Structures are given as structure tokens and as C-alpha cells.
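Undergrad: Predicted model and sequence follow; I will ask about them next.
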Amino acid sequence: MTIHMRNLSTATAPQTQPRNFQHEALRLGLQLYTRLSAEGAAKLVERLAFTPDRLPMPSRYEYLLDLADSHTQLHHGPHTLPIYSWGDGPTILGVHGWSGAGIQFGAYIEPLVAAGYRVVLYDAPAHGRAQGERTDLYEMTEVLAKVAHQVGPLHAIIAHSLGSIAAGRALVDGLDASRLVLLAPPASLSEVVNEMGHQMGLSTDALAEHRKRMETRFGGDVWQQLSLEELAPQLRQQGLVVIDSDDADVSADQSARVYHNWPDSELMSADGLGHHRMLRAPQVVDAVADFLTRDRVVPH
């Protein structure tokens, strides 16, 4: 099943000039550093790759944190991570992406709570209000499983961007949920790393060195372990994949490959929303809420 939607009124705005300037300065700096010290540049790239940008929380939803029915914590290693929940009923867990925060799913709280569900959101290490400076996708997967076991059982998971790979990995490893929504899922960590290398302006040799360091750190099978398109055939959940043709961060083609490899999934295709606006676009929120609450009988 495929749903097509178009909304040009919410087309993705161009990047601001300061962000472009910082991005270009980083590219030039890395290119110069690579000429001076390939090893030093590789270490810097590795550090940058595991350090999320702790972006400001979406101000339109931050007030909802103070209205949460429950605010608990998860102790993970030396760090404390916040967990918030709203409502009662079957639990729906939100899993944010890289440099994101749980409250990015704020638009889903009201409709899902009104439909008789409990919404749980959290911040992964080094994200949002959580402690920590660096993290990686394996740790994000481990934390997801810990949160799920603390707040579960789960009815469903909604995941965005890189959080989709964490969700897929956790579910294949045994985490239980009936339904799964993936918003702009990347096909694999390998493609995410290649795109990062392109954005940083890394040479072919520099990118190859970074990938080699990743394999040394996580094992040679890291690319297979964290390939969502390879995990998708093993997913037993009913699924919905949401893609946008104007997504500049994760191409619609990548997300579509996840959908095509996932036996029991539906596809919602939009354009004009981009990578982040799909998180709050009313037509996406409505479609996701409908999918998650479908066939639910609320007792009177």
C-alpha cells in the first residue's frame, strides 16, 4: 500500500548562511589537516563522527516536558538519561535520530493519548537533556532496548532517521513490538558514513581510513550489523515507512529500499517536507496515528 501526498506550502527552507559558512570552514580545515597529518585528520574525523550536535529543543513542544504524566531516569554507565511519558494504555515509544531529541515527536502526543495510548519519549546519550558528549549507533541501540524494557511492553515504535537503524537492530535482536513506523530511514550506516565523508569533503583515502577505523572499533561486520535494508526482511512487525522526495539528508531511494525489503510494510510518500518537517507535518502525523491505532478497540 502506497500513499502519495504533496505539500509545497511547507517546502524545505534553504540552509542559513552561518550554517553554510561553518560547514565550508570545516571542509576546508579537514582538507588542510589531511595534507599535514593523515593520521591526525583520521582521529579528528572519528571524534566528529561520534559527537552529535546538541541542537536546541523544538521550542514549539518543549513545554510538553513539564506536562508529562511521568518523568523518570535511566542510568546508563556514568550517564543519566531522561524518560518522559504521557497518557495510559498500550505504550508507543519514540526513537529520535542523530543530533535529535525525544520531544521532536511532540506532535504525536495529543492524538495518540486521545486515542487511548501511552507515549514515551527519551533522549539518547549526548542528545537533548541527556548526559554525555559522544555516542555511537551501537550504544543508541543498547539504550533503546534498556528504555523499552523499563517502560514496556511496547505496542509500537516510531523512529526517525538514524534512530530507525537502532530500532531495526533492537527488534531483530529480540525486542518485542507489534508495529513499527520509520520516518526517513537510511538504508545503512555504510551509506550514512559515505554521505558524511562527502559533506566533510574527505578524500577517497581519508574516507577509507575512517571506515577502516570503524571496523577496528566495532568489528568487520559493522556494516552488515547496521544495515537496515538487510535487517528489514527479518522484521516481523507491521510497518509504515514515510519518505519525502525533497529529503536532502536521507534520499527517498534509500528509504524506499528499506520498504521494498520489509515484507509486512506500507509506504507513505510525500514531497515538500524534507527530513525534519515530516516529524510534525499534520498529514504525516495523521497517517502515522491512523496506522498505529488501526484495529484498536478502546473499552468504554
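TA: That came through, no problem. These numbers come from a predicted model, not from an experiment. Numbers count the residues shown, from 1 in each chain.

Undergrad: going forward, measure contacts between C-alpha atoms and count neighbours the same way
TA: OK.

Undergrad: Helices of the stretch 101-250 of the chain, residue ranges please.
TA: 106-114, 137-151, 162-172, 189-200, 204-218, 222-225, 228-231 (DSSP state H, counting those that start in this stretch).

Undergrad: Is it possible to get CSV of those helices that adds mean neighbour count?
TA: CSV is the format used below for those (neighbours: other C-alpha atoms under 10 Å):
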stretch, mean neighbour count
helix 106-114, 18
helix 137-151, 19
helix 162-172, 25
helix 189-200, 16
helix 204-218, 16
helix 222-225, 16
helix 228-231, 24
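
Undergrad: okay, now the one to match up with it:
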Amino acid sequence: MSSKIYFKKSQGFDMRRKLINLTTRLHHRIAPEHAKRVARKVLLTPARSNKAMEEPVGMVRNPIKTSEGMMMTYSLGEGPTWVLGHGWSGSARQFYSLMEHIAHSGYRALAFDNPAHGESEGQFGHLPGFVAAFDSILAQQESIAGVVAHSMGGAMVLESRHPLLQDKPVLLVAPVLNYTENLVSTVKLSGYSMKLFHGVVDDIAVQYQYPLESINPLERLNGRQAKAVIVHDKYDRFASFAYSELASENQHVTLIATEGLGHGRILQSEQLKNGFDLLTDK
């Protein structure tokens, strides 16, 4: 259900949207606490992909204990570590092709499944939980060479304040740099009760001391000094290319624009590997 909310971009009047709005508002009015519990399941439950993919030879799986529960990690290669973080309803498996490229380039690729994704623990997924799990994984590394992140994973990386990231390069793939605006607008377009949505979000904000209005990945990227490369398709339907263009006005940010790769296929592209090579001078 949540993927249909977050990734459906239909415009104009929609009877289904109208019905969702009426029923969720009525539910909230009649049974507010029950409505909020249902809303958590609807809004915070990602789709766990069960698509079979052949693992690269030499891949090492290792569950790591974090503040968000056990997170499954996937390591390939030897050398300085690049950490890879996926987006909403994604998994580390999306990075297999890039991980092989990273390993062949003389580095260790360390990917992980976010909370409630892939083979990691957790029932609900949200950005504060993503950041907490990511920080826990970084805390268990002696050092890192850089970070790769896709979609909502880009917001996760940019929102993190972990000291290991301070001067490290980042490779952002189809990042959602206008995270808060994008989240609110897509839920609103779905027809879901905004009062219920804000009730769920406010509970998370209190739990993690992380108010929604404080989240601003574009601002964080603008304030970084380390090199960044963005690989983004011009016609991406889920993450605004315009914000990546805006970010590329910074001297430390390089934009690689693609066409016809969309939001997901871009992860298997040669352009993405080229973006990695730009950051490692390969």
C-alpha cells in the first residue's frame, strides 16, 4: 500500500483518491487511536522485494546489531570501504552490479538493507530510522572511503551527522533532495488524510527528536565541502531532476545526466560506474 502512495503520481480528480480521503478522515474522527495504528501500517510499511538475483562471487553476508535492530550487510572486495545505502522499498541487491565494479577497482563495497527492508529486522521504515541504522553501521567501521546512496538513501546520507562522513565523497543516484516537499505532496496526492499523516509523523519526530521540517537534504549537500557526484535521469518520475540541477551549481557537485534510465534502471548503468570512477580518479 505504501509504495502505491509514495510512487503514484497521478494528477487531477480521481474517484479513488476522493474515497481514500473520505474514509481515512471519517476513521480518524470516529476512532482516532485505531486510525493512527492503521496509518502507521499503511504509511510506514515498505514493500520487501523478493526478486531473485544472483549474488556476486565472494559476497559475504553479516548481520550487524544496530539501534534499529539487526541489519543485514553485504560485503564484497578488499580495500578502503565504500558504504552503499538504498532507498524506499529497495534493498542492497540493487547495488550488486556497482559493488562488483567497486571491488574490481580495489575497494571494499559494504551495502546493507535498511530497517524493514530486505533481510533486515523492523516492521516500519522512515527516514529517522534509516539515519539511525546508517549511523550505527558507520560507528562499527574504522574508516570509510566514501558513500553511495540511491533515492531516499541520499536523504539518509546527507542528513547523517556521523563524523566519518565529514570529508568523504558521496555518489548520489536519483536523490530526493526535496525530501519533505516530495513526501508531503505525494501523500496529499494519494488522498490520504493529512491530519492522520501528520499525527504519524509527529510521533516519529518525538521518538527520534527529529522534526519533519528540519529535514533538508539539498541544504545539507550545499553545505558540504567534499566532492559529490549526482547521477540522475532527466525524466525521473519519482525524484526531481531539477533539484539535482540546482545542486550542481555548487563547485563541489558534478551532475551526470542520463536519459531513458528512469529511477531504477539507472542503478545498473555505465554512467553510474563512471560517476564512481570520477570520485576515485580511476
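TA: Structure received. None of the values given here were measured: they were computed from a predicted structure.

Undergrad: where does the TM-score land?
TA: The TM-score (TM-score structural alignment, normalised by the length of structure 2) is 0.82; 264 aligned residues with a C-alpha RMSD of 2.7 Å.

Undergrad: mind giving me JSON lines with the helices of the stretch 101-250 of structure 1 and columns for distance to residue 289 of structure 1?
TA: Compiled in JSON lines, the helices of the stretch 101-250 of structure 1 are given as follows (distance: least, C-alpha to C-alpha, whole Å):
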{"stretch": "helix 106-114", "distance to residue 289 of structure 1": "6"}
{"stretch": "helix 137-151", "distance to residue 289 of structure 1": "20"}
{"stretch": "helix 162-172", "distance to residue 289 of structure 1": "18"}
{"stretch": "helix 189-200", "distance to residue 289 of structure 1": "28"}
{"stretch": "helix 204-218", "distance to residue 289 of structure 1": "36"}
{"stretch": "helix 222-225", "distance to residue 289 of structure 1": "30"}
{"stretch": "helix 228-231", "distance to residue 289 of structure 1": "23"}
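
Undergrad: measure residue 76 of structure 2 to residue 252 of structure 2 for me?
TA: Look at residue 76 of structure 2 and residue 252 of structure 2: by C-alpha to C-alpha, to the nearest Å, they are 28 Å apart.

Undergrad: neighbour count winner among these two?
TA: residue 76 (24 against 16; other C-alpha atoms under 10 Å).

Undergrad: pretty sure the more buried one is in contact with residue 58, am I right?
TA: Yes: between residue 76 of structure 2 and residue 58 there is a contact under C-alpha atoms under 8 Å: 6.3 Å.

Undergrad: distance between stretch 161-178 of structure 1 and the chain's centre?
TA: The chain centroid and the centroid of stretch 161-178 of structure 1 are separated by 11 Å, computed with C-alpha atoms, centre = their mean, to the nearest Å.

Undergrad: With stretch 228-236 of structure 2 instead?
TA: The chain centre lies 14 Å from the centre of stretch 228-236 of structure 2; the measure is C-alpha atoms, centre = their mean.

Undergrad: can you tell me what part of structure 1 it aligns to?
TA: Using TM-score structural alignment, stretch 228-236 of structure 2 lines up with residues 239-247 of structure 1.

Undergrad: quick one: contacts of the matching stretch?
TA: Here stretch 239-247 of structure 1 makes contact (C-alpha atoms under 8 Å, 6 or more residues apart in numbering) with 12, 179-185, 251-252, 255-256, 258-259, 262, 264-275, 278, 284, 288, 291.

Undergrad: and these, which of them are in helices?
TA: Under the assignment DSSP state H, the contacts of stretch 239-247 of structure 1 contribute 252, 255-256, 258-259, 274-275, 284, 288, 291 to helices.

Undergrad: Dump those residues into JSON lines; add distance to residue 225 of structure 1 as well.
TA: Listed next are those as JSON lines, based on distance: C-alpha to C-alpha, whole Å:
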{"residue": "252", "distance to residue 225 of structure 1": "22"}
{"residue": "255", "distance to residue 225 of structure 1": "17"}
{"residue": "256", "distance to residue 225 of structure 1": "19"}
{"residue": "258", "distance to residue 225 of structure 1": "15"}
{"residue": "259", "distance to residue 225 of structure 1": "18"}
{"residue": "274", "distance to residue 225 of structure 1": "27"}
{"residue": "275", "distance to residue 225 of structure 1": "24"}
{"residue": "284", "distance to residue 225 of structure 1": "29"}
{"residue": "288", "distance to residue 225 of structure 1": "27"}
{"residue": "291", "distance to residue 225 of structure 1": "28"}
